[in-house]
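**Student:** Output the structure for:
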Amino acid sequence: MKHHFTIHPNFKHKLLFQVGFMLVFCVHLFSQSSQSIDSIQKQYELGQYEDQERLNLLTELSTNHYDPAQAIYFSDKLIENAQKVDSTIYIYYGYLHKGNAFLKKGDLEEALDSYFKGAEIVADKKSLTNLGMINIAIADVYSNIGDHQNAVIYYKKAISINSEIGTDNNLAIAYENLGDEYLNVSKPDSAILMFNQSGPIFKRLGFTEGIAMNIGNKGIAYAMMGQDDLAKEEINHSINMFEDMGGYQNAVSVFLTYMSELYMNQGNWKRALEYAQKSLAIAEKYGLKDEISSANLQLSKIYEYSGNLKASLISYKNYSAYKDSVNNISAVQQMANLRTEFEVAQNQKEADLKMAQKQIEVNLLSTSQRNQKIAIIAIAIVLVLIIVLAISLYKRNRFIEKTNKIIEKERNLSDKLLLNILPEQTAQELKDEGKVVAKKFDSVSVMFTDFKGFTKHSEGLSPVELVKTVDFYYSKFDSIIKSYGLEKIKTIGDSYMAAGGLPFPSDNHASKLVLAAIDIAEFVQNASKENPNDEQRFEMRIGINTGPVVAGVVGTNKFAYDIWGDTVNIASRMESSSQPGKVNISDNTFKLIKEEFNCTYRGEIETKNRGKMKMYFVDGLKTQDQHAEISPA
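**Tutor:** Next up is the predicted model:
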């Protein structure tokens, strides 16, 4: 049976070749054509190197490693080593490669976090080359979350910048990824125009990965235009090129799924099944979430069209489970099971009806005597089907009633979980409008905390002990922040971030946040003194700054409430310039709380990428009466 070719919504593998291509032109590293990633990794693990050579090896590994988890690990090592030698450009590469690896795994929140950190460094350096590159990365994330409009905007910005500075490699990548975005919204003609721009550049530069991706993308465009034979030829060519190069499992898995779709289009179920199973095996081996989901959905369609509804149900459940796994809510899986069972039951009824109709049509072609017998049989079948349909409708109504009750219960649970993630006003806006509009706040106080020597001390702890120790501190921090009516923003490793003055503006947010910081510092100090079980304890630095910020929600699935702006960056600098056990505040915060707190002026202190800034240590409240005026909410 012939069916309409459909583009897979999670066809996202652009950055797999972007950064690798960028580094060929930006730094002199080891050639992947002469040395495999495995041998480079062994060379790194066995050798002792000078700083520059170590940075080069880590850059190659974080850029081109075929395992996303390993790429993340080497990106972190690159950032760590680059920070030791204060190499801004390699720190930027580390965050960019880390974001690429998370994007490859489908962890969009982590990818965005890495790109934001890289973008901050680009803004400081004002490098057009890096700015063009990070615009491509940001556009890719927008593409992954289905925001077509913003994805196109950022791809076109990247094209404009790279055209201006003549960076052909990134210009070709921007064209290629924009073409892929047009495929995602079923615009193959526009996609072909972009691929015809990028393809010649890839060939001129001799970039094999880009050439292979360009050929495969054109194949998909041809498939969408109904040119199946040409599509198979191009996609197979691309798969063979990637398999010859090795280390491109994401692209291979995606293209294998498309080959399966093409063979299913032509009614070749056996070949379609082989390609889909091979795609799933590769995706599962390397933990590629989007590709696992797509392959299971394709298998479900193949089994359904070939009449194996039981196998179709199993594959569709696996597709639903992976599709919703990022939400980390077990109830979603239960609802997925209910929906798929109902849909398969409906498909079974339709299949029964079709089989009965085919049988009737075949029998009507025989002799008149046989026709009379068939007519009697057909009437009996129709009567039976009417009875079955009536029973099915009754059961369906009962099923819908039961499902609605489950949905209501899960909706209440989801609302409760949502309030644990977002402020109440923001959560309500998300439910009512389906999105949250970013808001600017003119005066917000931002606090960062960080444990001294956390990485070194935590290496001796087991994962269970490490989580228990961090939870011991953060649970108390949450309680203190809540008691003062403040807002916890997020935790990043051993760093804790909170703010006052949002989502509802207030006049005394700086005083409340300083009081909360003092309580937190006292708790950390007392925890070190009163430790009868001799558990791992840490010293902590605290920094606070006040100023304007922009607040909003990041992501569409694994979303989070976050704030941005120079105020946040300066608050981070206040923390890194503080001392263990001290609350270090900026001049902006001091001006708001100087009448209520005793503070020690530290002078103008040099900060990274910010120059000299005035800083103060908070010594405590001036009087007990003033403490009462700004007591916890």
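
**Student:** only C-alpha atoms for contact and neighbour calcs from this point on.
**Tutor:** Noted.

**Student:** which SS class is the nearest residue to P548 once chain neighbours are set aside?
**Tutor:** For P548, ignoring the flanking residues on the chain, the nearest one in space by CA to CA, 6 or more residues apart in numbering is D442 at 4.3 Å. Under DSSP: H, G, I helix; E, B strand; the rest coil, the three-state class of D442 is strand.

**Student:** tally of neighbours for D168?
**Tutor:** The number of residues packed near D168 is 17, by other CA atoms under 10 Å.

**Student:** same deal with I406?
**Tutor:** 15.

**Student:** in what helix or strand does it lie?
**Tutor:** Applying DSSP states H and E as the criterion places I406 in helix 368-421.

**Student:** ok, and what's touching the helix or strand just after that helix?
**Tutor:** Going down the chain from helix 368-421, the next helix or strand is helix 424-433, by DSSP H and E. With contact meaning CA atoms under 8 Å, 6 or more residues apart in numbering, helix 424-433 is reached by 418-419, 435-436, 503.

**Student:** Second input sequence below; structure requested for side-by-side comparison:
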Amino acid sequence: MHNHLEKARLLCLGFFVLLSGCLYAQDQQVADSLLAQYRMGNTKGQARMELLRQLAFNESRNLPQAIRYAEELIAMASKENDYLYLHRGYYQLGNKKRLLGELEPALSAFIKSAGAAQQARFLPGEGTAYTAIADIFSLSNNHPNAMTYYQRAIATLRRSGDTASLASTLSNAGDEYLNYQRYDSALLLFEEAAHLFAKINHPTGKAYSMGNIGMVYANQGQNYQAETQINAAIRILEQTEDYHPVCVYLIAMSEIYHNKGNIPTALKYAQRSLGLAQQYQLKDQISEAHLQLSVLYEQTGAPAQSLEHFKTHIAYRDSVNNINSVQKIADLRTDFEVAQKQTEVNLLRQSRRNQQIIVVSLFIIVGLLAVLMTTLYRNLSTISREKKRSESLLLNILPADTAQELKRNGKVEAVRFEQVTVLFTDFVQFSRLAGTIEPEQLVRSIDYYFRGFDAITTKYGLEKIKTVGDSYMCAGGIPIATPDHARKAVLAAREMIELVRKEWTATDELSHFEVRIGLHTGPVVAGIVGTTKWQYDIWGDTVNIASRMESKSEPGKINISETTYQQIRADFPCTYRGELEVKNRGLLKMYFLEDFTTQPAQQHPDTKAASGYAHT
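**Tutor:** This next block holds a predicted model:
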């Protein structure tokens, strides 16, 4: 498929967040009917707040007006200390800001929405807020963080019993898999979402499911099936005046007819998408429609019109996706997570002060009442054991230096490291195998391999960051900078490959896989995150590129970037793969690390032999 279709598919992310917490799609007619009641000003208290929520949700023609409704709701809920409606106000504000392409304010609103839902102990709202946060990270091409929040949202919503919101989140997570070309996993999630929407008789949810399944078919080149599904979705969504996804699906249809060679029909679909996007001020869709029209006019021999549309596309694209906005989003997430941990640390410090007071009092009693010495001794021993236990648990989830900083200062400052090597692993065809074996056996198998990876990571002084599904992530050079982080990461990757290779032919009760590994070296920002437990995490473009190195690797291979290669070329023979296309990064140089069974390849013209190896 043309690269433009992949951009159109990416824009599907976050549609379902509009449905979360409500069994009905947006309805402009509802907003129009409520406007008279709003202007009369007769409603008070919660009735007034519910009116504002309905207006903010259903107003789809005038997004700035919908934002004003949400802001009025936030002000009123704050004054009344009503955390439930405070959550709802921030949630609607985030939705409208996201539709306008203002990702930074949208993320800030969703974070506040999650916090208010926690205060209100409202699980459905907390889950949908996590979904919205995941959507923003997905739009920012931060796949690890997006999947972390999608998994958190799905777990929360399964406990809540909110079927509509769970179906919405499953669909968004499925689209994230679709974005990384994991079509089997994407279809499984889309199908579960479709089943849930059918169960609750939700026509708009059905339309989204049909549209998303159509996008899968489109990416697989099955144009007839894609066209059937997408056209049916458009008809339903136009009836409900939900134009944001309609714009995206129209671009998808344009691309399908473009691939068929039917340029006039492709132009009609693209122009129709542009008209709707301009009418409802949807910046990201305006950008994509201009890009599609630029491509089409170029093929019709109209270079002047093609250039004009391309210039407009660039202007809108830069206003929505800029580097400063993405960096601020990362900073907001760090501030949010660390602020939550700061509250917990303050409570812990207060608890320790209370324990100190108790210990002093006990010693006074011991001096006065010797007969209670044995009892007091047991109490003091218990306190000491619990203190050692809590410190041991802290060291299990945080690096030692980070744990010491947390105990010493009550917080941990985010730190930038200029040179870190990030390692990603991923099991080949894991999603396909997961559907054919028992879940218990699958968990035992993954646990076996990840325990082995943990031992290797510890052996070479690397820091384990997280596991996401069947992916394992670690890094060298943090939390203490070391000059040989790249070399140690390569040694660890080789042992991981050898562990998997050795187990491939084993006859036991476990399931065995092949593994891909990718490495990249560059700067990262590190700090503490987590809402229910502490977690040491890293952010930055280095993480995204390392993930791309893994996805571009092959079974049983270690794929490294140019920067990592320059670090280890004197110690390890490598095979130059050339410049490979990477989504949103263009062409990147890549190398396969050779193992003992591989003969040295021909020397690359841009490099020279070093330490006895001919590096290629």
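
**Student:** Superposed, how do the two chains score by TM?
**Tutor:** Once the chains are overlaid, their TM-score stands at 0.52 when taken by TM-score structural alignment, normalised by the length of the second structure; 352 aligned residues with a CA RMSD of 3.7 Å.

**Student:** related to what we said a few turns ago, so which elements touch the helix holding I406 of the first structure?
**Tutor:** helix 330-363 (3 or more CA pairs under 8 Å, 6 or more residues apart in numbering; DSSP states H and E).

**Student:** Which positions in the helix it packs on come out as buried?
**Tutor:** Neighbour counts over helix 330-363 of the first structure (16 or more other CA atoms under 10 Å) mark 332-333, 335-337, 340-341, 344-345, 349, 360, 363 as buried.

**Student:** Which strands and helices lie in contact with that helix?
**Tutor:** Judged by 3+ CA pairs under 8 Å, 6+ apart, helix 330-363 of the first structure is in contact with helix 309-324, helix 368-421.

**Student:** That one relative to helix 309-324, how many degrees between them?
**Tutor:** On the basis of axes from the mean of the first three to the mean of the last three CA atoms, to 10 degrees, helix 330-363 of the first structure is oriented at 150 degrees to helix 309-324.

**Student:** Isn't L274 of the second structure up against I286?
**Tutor:** Yes. With contact defined as CA atoms under 8 Å, L274 of the second structure reaches I286; the gap is 5.6 Å.

**Student:** Name the residues contacting each of the two.
**Tutor:** Here L274 of the second structure and I286 have no joint contacts, going by CA under 8 Å, 6+ apart.

**Student:** Do a quick rundown of the strands in the stretch 501-616 of the second structure.
**Tutor:** Ranges of strands in the stretch 501-616 of the second structure, per DSSP state E, counting those that start in this stretch, are 515-529, 535-539, 558-561, 574-582, 586-593.

**Student:** I meant the first structure, not that one.
**Tutor:** 439-451, 487-492, 495-500, 540-554, 560-564, 583-586, 597-607, 611-621 (DSSP state E).

**Student:** Mean neighbour count, the ones you listed: which tops it?
**Tutor:** Each of the strands of the first structure was scored by mean neighbour count; the highest is strand 583-586, a mean of 28, by mean count of other CA atoms under 10 Å.

**Student:** by contact count, what packs against that strand?
**Tutor:** helix 509-529, strand 540-554, helix 566-576, strand 611-621.

**Student:** Please repeat the previous calculation with a cut-off of 10 Å.
**Tutor:** The contact analysis (3 or more CA pairs under 10 Å, 6 or more residues apart in numbering; DSSP states H and E) places strand 583-586 of the first structure against strand 439-451, helix 509-529, strand 540-554, helix 566-576, strand 597-607, strand 611-621.

**Student:** Of all the ones you listed, which one is nearest S320 of the first structure?
**Tutor:** Set against S320 of the first structure and scored by CA to CA, those come closest in strand 540-554, at 23.2 Å.

**Student:** chain center to the closest one, what's the gap?
**Tutor:** 23 Å (CA atoms, centre = their mean, to the nearest Å).

**Student:** go on, stretch 494-505 of the second structure?
**Tutor:** 29 Å.

**Student:** Only the buried residues of it, if you could.
**Tutor:** For stretch 494-505 of the second structure, burial by neighbour count (16+ other CA under 10 Å) applies to 494-497, 500-501, 503.

**Student:** quick one: contacts for the most centrally placed residue in the second structure?
**Tutor:** What sits nearest the mean C-alpha location of the second structure, by CA atoms, centre = their mean, is A146, with 0.7 Å. Counting by CA atoms under 10 Å, 6 or more residues apart in numbering, A146 of the second structure touches 130-140, 152, 173, 176.
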